[in-house]
Each structure stands twice: as structure tokens, then as C-alpha cells.
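my questions are about this predicted structure, shown below with the sequence.
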Amino acid sequence: MTQHQQTIGARIGFNGVGVHSGAAVEMAIHPADADTGIVFHIFEPSGLIREIAAVSTNVSVNDLSTVVGDMAGVHVATVEHLMAALYAMGIDNAVVEIDGREVPIMEGDSRAFVEAIEGAGIVRQRARRRFIRVLKPVSVEMKGATAQYLPYEGTRFEIEIDFATAAIGRQRFAADLTPETFRNELSRARTFGFMKDVERLWASGHALGSSLDNSVVIGDDDRVINPGGLRYPDEFVRHKTLDAIGDQAMAGVRILGCYRSYRGGHRLNALALRALLADRTAYEVVEMPARVAARGGKAAPLAAVAASAYGPQVL
């Protein structure tokens, strides 16, 4: 694990659609100075209208996706797949310019973002990284779902899901997070849903851009209806792990600890992260490898300083 902050080596451009809005989206990721963090620049035809840092205090908690900003006003939705790729591939600083209210869904996973980051190259910066080291267990529970942060010398995810449908059932994925593990084991796992829920989602203005090109769909006969089937036998839990990584990235700095969840989702992930950051005795802020820093410091201020989709274009 590198001790220094990193950014991308060149501008990366994307075109696609929002999975919920169905609207066309253009997005570009730019290199950024050390201690910038990940910041979204939201544009309209009139120009830049808002800058929003990708930190926990700016997350609007909901079940369908991770949203930064004000759900009733200026915001960017479905940031989790992009945030997972940036976090897992070791990108600390970047400016994300976007002309819509939703990150393009691409293939419903993080693969396009990972390939674009690797194509642009990763640049090491002089500033040292700061980490949140978990010191004691922190747990949250919600309607039978549980999530917990545990001390661990590394960054680890242990994710378990349990669905009544036979197409999914009970699945578990556990691994230390590295760029290689994310690229090979998680980045291609797609978002998923049930055909029986489609009409309800459409009526509420969601899933308007969802298709078999960007989602795994379970039909009324309890079978996956995508012509190509699954990419992994346990693709469902792998995607939930991908989501959890993207949601943890909203800490704004990297977490040294184990995140464990059972029947989790975006809301539970966000609540668990908030619970950790709210307990000043549960973590310390450190630079690696030294165990000296602002014990019990707040993470958010550190970070604040800090249909068919088409593939990325590195410029």
C-alpha cells in the first residue's frame, strides 16, 4: 500500500446514460492537486453551478444509490461504481466534471472506470496519505440487516447477502482490498434487480435507463433472463461488495479496518460509516507507517481539503 497520495495521469472522458434518469450524460475525470480529494463539478449549459466534495457529510442517504448533494436540489446520483474504482485503484485526488445529475451507468459495474484509470496512468504525489484506523468495533442494525467496522491491519470487506429467491440465495464474499483483487474479482460484477419491481420503479421515476446491457435481471420465473447469464457464479454478492467499497470511499480518506455486513445496502453502508466517524474513540487518523496523528480526529474535514453506454476516452 503506497504511503503517498495519487491522482490520474490524464483527463478521462465518458459518455453514457443514467440508470435511473435514462438521461444522456457526459463526464470527465481530471487530475487534481494533493489534498483535493474527490470533488464533483456539476455543470449546466450556463456553466459550473456547484462543487460537491465526495465525503460522508454530503451523502443523501437512500436505498437505490449513493447520492452526493441535496436530493431536492443540486446533486449527483449513482456515484458508487465510480467511487469504488477510484478508491480501489488508489486514486486520492480527482475532479469529476459532469453535465447531469447521475454518473453514467456504463455496463452496471466498474470495469470501464478501472480500465480508463489504468489507461491514463497513476501519478504519485509528494503529499503523504492519511488513513482512518479503526480502533474498536462499531455496529449498526436496521430491520434485520447488520453492519460492523472492526480493527484490522489492512482494508478488508466481508459481505454476506441473503435473498429468498433461489436465483440468489445466501452468498458471501470476503477479501482484502487491493487493485488486483478489485480488477479481477469485483469490477465486472453488475447491478441487479427483479422484473417484478420494474413497473413500481418506473412509476417512481427510477430505472428509466436500466436494460439488459447494464443490469442483471431476475425474471418472474426466478431465473436470470440476461442472454449471457452471470459473469461470476456469485455475481450478486460481488456487486454488493463493489457497492460497499464505493460507499466506504465517502469517508474521504482510506480506512484501515474490516467492514462486515449482512443483508446490507447503500443506506446501511452510509449509516455504518456515519456511526464510525461519529465515535471519536473508535478510530485514529494516521500516516503510514507511523502510528502518530490526530487521535480521534474528524475525517470529513480532512477529505474536504482533500441504455447502451460507450467506453471511456483517454485524452
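Looks like it arrived, so ask away.

hey, let's count contacts and neighbours off CA atoms from now on
Noted.

gap between Val17 and Ile122?
From Val17 across to Ile122, the span is 27 Å (Cα to Cα, to the nearest Å).

which one of the two has more residues nearby?
Val17 (24 against 17; other Cα atoms under 10 Å).

that one and Val25 touch, don't they?
Yes: using Cα atoms under 8 Å, Val17 makes contact with Val25 at a distance of 5.4 Å.

for these two, list the residues in contact with both.
Common neighbours of Val17 and Val25, counting by Cα atoms under 8 Å, 6 or more residues apart in numbering, are Val103, Pro104.

below is an additional structure, to be compared with the one above:
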Amino acid sequence: MIHQRTLSQTISASGVGLHSGERVKLTLRPAPPDTGIIFRRTDLTPPVELRAEPALVNDTRLSSTLVDPNGVRVATVEHLMSALAGLGIDNLIVEMTGPETPIMDGSAAPFIYLLDSAGISEQTALKRYIRVLKPLEVVEGDKWVKLTPYDGFTVSLEIEFNHPVFRRTPQHLTIDFAAQSYIDEVSRARTFGFMHEVEYMRMNGLGLGGNLDNAIVIDDDSVLNKDGLRFNNEFVRHKILDAIGDLYMIGHPLIAAFSGFKSGHAMNNKLLRELQARPDAWEYATFRRPSDAPSSFHRLPQAA
């Protein structure tokens, strides 16, 4: 049987929020079956919990931010959510002493290390997948995202930036997780931004914690980071990392092919809401034998 997963033990780390600039302590705690991913703001009295779900993603300016009906926020959750998807973690309590998850190095790799250090435990309940049965698409101008039926999980994205750095690097990539590893191919790709956007972001209270240690920074014609890029196509790889985190907001792994052109957090969230609004377009799936599951889900690291 393919079971749900949580952590074997509690683990903590500290860091700075990319946009808030605030230092925050992050504590990851095991959670019972069918809990899902719960973010808990422990800096508030009493603590406030927000479930990772599409309906609470109500701010998508440069990140995915959960906002509850009372305005309590948990910002920039997509990198951690991406790591959780990559390791198949179903149930977790994410305690935070501030309004934004730490950016770490701008990728999901530090979260992978943290989760792996805590250990992964299988639980008694069966893991539930969402199998997409009918094509779904969201279009805005020349931008689009879509989900199509597929016996596995693939992500295919194309970005388009009229900039010398991007013209020198591949801007399209497809990752098929039946053959490729999230940890090796996706998790290390960092977020990126342009020097000319810094003033705008600071005026809007964004990017206050950004620097060359936690983001790729691009000027008029080059990458400013001393060590350059980790992959020749790191930009589009990071967009795939983001998309995986955004899609995991639905609470279950998707059995589908996801594709997009010039998409971002807002469109990814709209696609999930469209999926939820179309009960004829999907179904839950469980697998009693691991061999019955699509091969895309055979590459998860072994649980303890």
C-alpha cells in the first residue's frame, strides 16, 4: 500500500523572509493522518492556523501567500510546499514566529535537507491522489496554464523575458517525474529578480530581505551572483519548482500533466480553483500496491 507520510520528529531552522525582511523561526512538527499541511503563526496570541488550500491563496504578488478571513497572513510558502511535494509529505504542522517563511538560499534544497534530517515516517492511512479526468485551462492574454489527463506527473513550462541573460539560456523545460528526480533536477533552482525592480518592490514592502545569498539578481545584461547559475536553465527550473509548490496547495499529489506559458502564482492558483469547481474533471485515487501507482511516484525517498 502507498501510505500517507509525515516527519519522524520535530525539527527547527531560522532565516529571513524574502519580502518582509523579518527573521523567523520555522518549526516542522509531525501531524496525524488526514491533517494536511497546516501553517501555525505562534507569534500571535492565541496562535492562528491556516491550512494550505487554494481558497486561502489571496496574495500572489511575487509569491504565494495564505490569508485567512481575519487578514492573518503566511507569506511565500511555495518553496516549502514544493519540497513537501517532492518528498511526498502529506501531513505537517509548520510553526512560524513571523508572517513569512524564511527564504533560505532561494530554492527548495534547504527545506529538503531539513525534512530529510527529521526523517520521514509512513502512516496507517492510504495516500490519496487527485487524478485529472478532463482537460482544464486558464488563459489570460498570451499567458496560459493547463492540466490534462496523464498517467503520471509531468510539468512543462516556458518563460519569455526580453532580456540578454534569458536569450542566452533555455526558456522551455519539461520534467517527467517517471524518469527525473525532483531533488536532482528541480530543488536547487533559485528564485530570481531584476535590479531595476528593487525600488518598486521596496516601495511596496517587498523584497526587503533579498540579497545575492538568497536570489539570482540580474542587471541590464548579466547575472550579478559571483558563482553564476547552478544550471544553464535555472530560471525555468525555478518556475517549475514554484509551480509544483503552488499545485500542492490542493492537498494531494496530482496525476496529470501540467503545462504553462508565462504563468505564475496567480494563474496556478486559478487553475486549482477551476479544478475544484469541476467535480466531473477529477477523482480521488488510492493504490494498495506501490506497483499500481504511476511510475512518476516510484522515485520518492524511502521512509524510515
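Cool, the structure landed. None of these values were measured; they are calculated from a predicted model.

work out the TM-score between the chains.
The TM-score (TM-score structural alignment, normalised by the length of structure 2) is 0.90; 287 aligned residues with a Cα RMSD of 1.7 Å.

what's the neighbour count on the closest residue in space to Met249 of structure 2 that isn't next to it in sequence?
What sits nearest to Met249 of structure 2 in space, not counting adjacent residues and going by Cα to Cα, 6 or more residues apart in numbering, is Glu53, at 4.8 Å. By other Cα under 10 Å, the residues close to Glu53 of structure 2 number 20.

Glu53 of structure 2 maps to what in structure 1?
Counting by TM-score structural alignment, Glu53 of structure 2 lines up with Val55 in structure 1.

I'd say its match and Ala251 touch.
Yes: using Cα under 8 Å, Val55 of structure 1 is in contact with Ala251, at 5.6 Å.

and for Leu224 of structure 2, the neighbour number?
16.

tell me where structure 1 has helices.
80-88, 111-120, 179-181, 198-203, 235-248, 266-278, 299-305 (DSSP state H).

nearest to Arg128 of structure 1, of those helices?
Arg128 of structure 1 sits nearest to helix 299-305 of all the helices of structure 1, at 12.6 Å, using Cα to Cα.

mind listing the shared neighbours of Val55 and Ala251 of structure 1?
With Cα under 8 Å, 6+ apart, Val55 of structure 1 and Ala251 have common neighbours Ala300, Ala303.

which residues touch the residue nearest to Met249 of structure 2?
By Cα under 8 Å, 6+ apart, the neighbours of Glu53 of structure 2 are Met249, Ile250, Gly251.

what of Ile8 of structure 1?
So Ile8 of structure 1 contacts His30, Pro31, Ala32, Ile91, Asn93, Ala94, Ile117, Ala120, Gly121, Ile122, Val123 (Cα under 8 Å, 6+ apart).

tell me how many other residues surround the aligned partner of Glu80 of structure 1 in structure 2.
Per TM-score structural alignment, the equivalent position to Glu80 of structure 1 in structure 2 is Glu78. Per other Cα under 10 Å, the neighbour tally for Glu78 of structure 2 reads 25.

Glu78 of structure 2 reaches Asp242, doesn't it?
Yes: between Glu78 of structure 2 and Asp242 there is a contact under Cα under 8 Å: 5.9 Å.

contacts for stretch 251-263 of structure 1?
Contacts for stretch 251-263 of structure 1 (Cα under 8 Å, 6+ apart): 37-38, 54-56, 87, 92, 130-134, 144-162, 273, 299-300, 302-304, 306.

now those: which count as buried?
The neighbour-count criterion (16 or more other Cα atoms under 10 Å) marks 37-38, 54-56, 87, 92, 130-134, 146-152, 155-161, 273, 299-300, 302-304, 306 among those as buried.

just to revisit the earlier point, with adjacent residues omitted, what lies nearest to the match of Glu80 of structure 1?
Gly245 (4.6 Å).

OK, contacts around the nearest residue to Leu56 of structure 2 once chain neighbours are set aside?
Spatial nearest neighbour of Leu56 of structure 2, excluding adjacent residues (Cα to Cα, 6+ apart): Leu66 at 5.0 Å. If you count contacts by Cα under 8 Å, 6+ apart, Leu66 of structure 2 has them with Leu50, Ala52, Leu56, Val57, Asn58, Asp59, Arg73, Val74, Ala75, Val77.
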